[in-house]
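Enquirer: everything below, folded, please.
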Amino acid sequence: MVPPLALDIDGTLTTPSGRIDPRVFELLPGWDAPVVFATGKSFPYPVALAHFLGRPETVVAENGGIAYVDGETAVLGDPAVPRAVAEEFEARGGEIGWGPGDTVNRWRETEVALSLDADEALLREVAAAADGDVVVVDTGYAYHVKSPAVSKGAALERVADALDVAPEAFVAVGDSENDASTFGVVGESYAVANADATARDTADVVLDESYMDGTARVLADLRERDE
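Expert: Got it, this is the predicted structure:
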């Protein structure tokens, strides 16, 4: 049997331009094991991806702040301090950076995400004043202000328990420091070639291929292993 998967989305299932790679719709609908989309995006995004793939909506969102499995939603992060940090950041002249509407944060329940154009030094200064109640995670796509008590890895363990599957049975693929906690709880982990230093240092294997090219390579190898 093929193993269950824990897959990041941005930088892992996408093209270099940020679009979902069409191979996702070829390779994942028929994967004969659980697939968990573990992402920094807000809750609706991975749910929608699973829906359009025709797969169970089994997701970890907001860097572990939300876990959703078998129709049950667990909110694992407290948004109060991240939102206070974002408000203080703006009060001191910082800009969240997404423009009118801010759909990046509109449905975000446990953290705040800021554009990479935001003043990182000021953001980290304001976050440091929260005395360890928040961390700033740079995913390469946004700065995420979140509780240090939540992580993708911890949320995946919760999802795995609900699925009655050992976390060590999962194979994970990712590209960013927010995937390091996932890599720490699964049995086999891969960083795509475009991954940041933390993901590369934490993964069992650093792939030669980038983005979906790397993920597709892993999926192909896992299928061959199953034959």
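Enquirer: could you use CA atoms for every contact and neighbour count after this?
Expert: Noted.
Enquirer: show me where this structure has its strands.
Expert: Using DSSP state E, the strands found in the chain span residues 5-7, 35-38, 59-61, 66-69, 72-75, 112-114, 135-138, 143-146, 171-174, 188-191, 205-206.
Enquirer: distance to Pro29 added to the ones you listed, as CSV?
Expert: Output for the strands of the chain, formatted as CSV (distance: least, Cα to Cα, whole Å):
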stretch, distance to Pro29
strand 5-7, 12
strand 35-38, 9
strand 59-61, 15
strand 66-69, 17
strand 72-75, 22
strand 112-114, 30
strand 135-138, 30
strand 143-146, 30
strand 171-174, 17
strand 188-191, 21
strand 205-206, 25
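Enquirer: and of these, who's closest to Arg124?
Expert: When the strands of the chain are compared by Cα to Cα, strand 135-138 sits nearest Arg124, at 6.8 Å.
Enquirer: which other helices and strands does the closest one contact?
Expert: Secondary-structure packing of strand 135-138 (3 or more Cα pairs under 8 Å, 6 or more residues apart in numbering; DSSP states H and E): helix 120-128, strand 143-146.
Enquirer: run this one through as well so I can compare:
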Amino acid sequence: MHPPLAVDIDGTLTDDARALDPRVVDPLRSWPAPVVVATGKALPYPVGLCEFLGLPVRVIAENGGATYLADDDDLTFHGDREAARAVVEAYRDAGYDLGWGAVDLVNRWRETEVAVNVDQPLDPLRDVAERRGMRVFDTGYAYHVTTPDVDKGVALRSVAERLDYDPAQFAAVGDSENDAGMLDVAGTSFAVANADEAAKAAAGDVTEGSFADGFLEALDRIRGAR
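Expert: Sure, this is the predicted structure:
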């Protein structure tokens, strides 16, 4: 029997240029248990991914700040976007920028957090966030200013309950510090080889392959364990 699956997008389902690897499509579509797409991206991205892949929409977005399940048609939000905005405004006042250009599509649809481009200085952002009781996730693709008690692990516990599973029944695959909570909560978890140290420390195992190669390897190992 296959376990339900929670999987990150960037760095896990993609190649090193952040393009979705086409080899992940069929394995995701054919997985015989619920698949939850768990990402730091704003809600429209994982919803769109599920729609285009033909998967039931089951998503964790914004590092746990937003969850939606087609099963119960319930959209929930956790976190304090106004507090996150206050952090980035103080960051701007100190002479820094979010780094997304004139049209900020990265934050356009965010409901619970704010993301800053990794080209911008991280230490001053973390300093401002800590002074205001907020947290910064460095995903390798963006710096996410979010509420400390919100992460993918907390969201996975909620999603599992709504799907009538124990979180320990889930298998999870990810690559970044924002996946660490999810990898820790899941009963079976893999960090792909390109993962950062936080993800590797939280995961039960680390794949030999990187990016989508690692994800496909993880699925093979999950199947083999059943």
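Enquirer: coming back round to it: just the helices and strands packed on strand 135-138 of structure 1: most buried one?
Expert: Across those, averaging neighbours per residue (mean count of other Cα atoms under 10 Å) puts strand 143-146 on top, at a mean of 25.
Enquirer: burial count for the closest residue to Asp151 of structure 2 other than its chain neighbours?
Expert: Leaving aside its sequence neighbours, Asp151 of structure 2 sits nearest to Gly64 (Cα to Cα, 6 or more residues apart in numbering; 4.6 Å). Gly64 of structure 2 is flanked by 31 other residues according to other Cα atoms under 10 Å.
Enquirer: quick check, central residue of structure 1?
Expert: Thr39 (2.1 Å; Cα atoms, centre = their mean).
Enquirer: just checking, that one touches Ile66?
Expert: No: Thr39 of structure 1 is not in contact with Ile66 according to Cα atoms under 8 Å; the separation is 9.8 Å.
Enquirer: now for those two: what residues contact both?
Expert: Val60 (Cα atoms under 8 Å, 6 or more residues apart in numbering).
Enquirer: one step back: and the residue nearest to the centre of structure 1, what pairs with it in structure 2?
Expert: Thr39 of structure 1 maps onto Thr39 in structure 2 when the alignment is built from TM-score structural alignment.
Enquirer: for its match, list the residues it contacts.
Expert: Thr39 of structure 2 makes contacts with Val7, Asp8, Ile9, Asp10, Pro46, Ile60, Ala61, Glu62, Asn63, Gly64, as judged by Cα under 8 Å, 6+ apart.
Enquirer: again, but for Asp196 of structure 1
Expert: Gly140, Asp175, Ser176, Glu177.
Enquirer: nearest residue to the equivalent of Tyr96 of structure 2 over in structure 1 other than its sequence neighbours?
Expert: Residue pairing (TM-score structural alignment): Tyr96 of structure 2 is matched to Gly94 of structure 1. Nearest residue to Gly94 of structure 1 in three dimensions, chain neighbours excluded: Asp119, at 6.3 Å (Cα to Cα, 6+ apart).
Enquirer: what is the neighbour count of that neighbour?
Expert: Using other Cα under 10 Å, Asp119 of structure 1 has 16 neighbouring residues.
Enquirer: what's the answer for Asp21 of structure 2, then?
Expert: Burial of Asp21 of structure 2 is recorded as 16 neighbouring residues (other Cα under 10 Å).
Enquirer: what about it, distance to Gly174 of structure 2?
Expert: 15 Å (Cα to Cα, to the nearest Å).
Enquirer: I'd say Ala202 of structure 2 and Gly181 touch.
Expert: Yes: counting by Cα under 8 Å, Ala202 of structure 2 touches Gly181, with 7.4 Å between them.
Enquirer: in contact with Gln169 of structure 2, which residues?
Expert: Pro3, Pro4, Ala186, Gly187, Thr188.
Enquirer: let's see 6 Å
Expert: Gly187 (Cα atoms under 6 Å, 6 or more residues apart in numbering).
Enquirer: please apply the same query to the one 4 residues further on.
Expert: If a contact means Cα under 6 Å, 6+ apart, then Val173 of structure 2 has Val7, Ser189, Phe190, Ala191 as its contacts.
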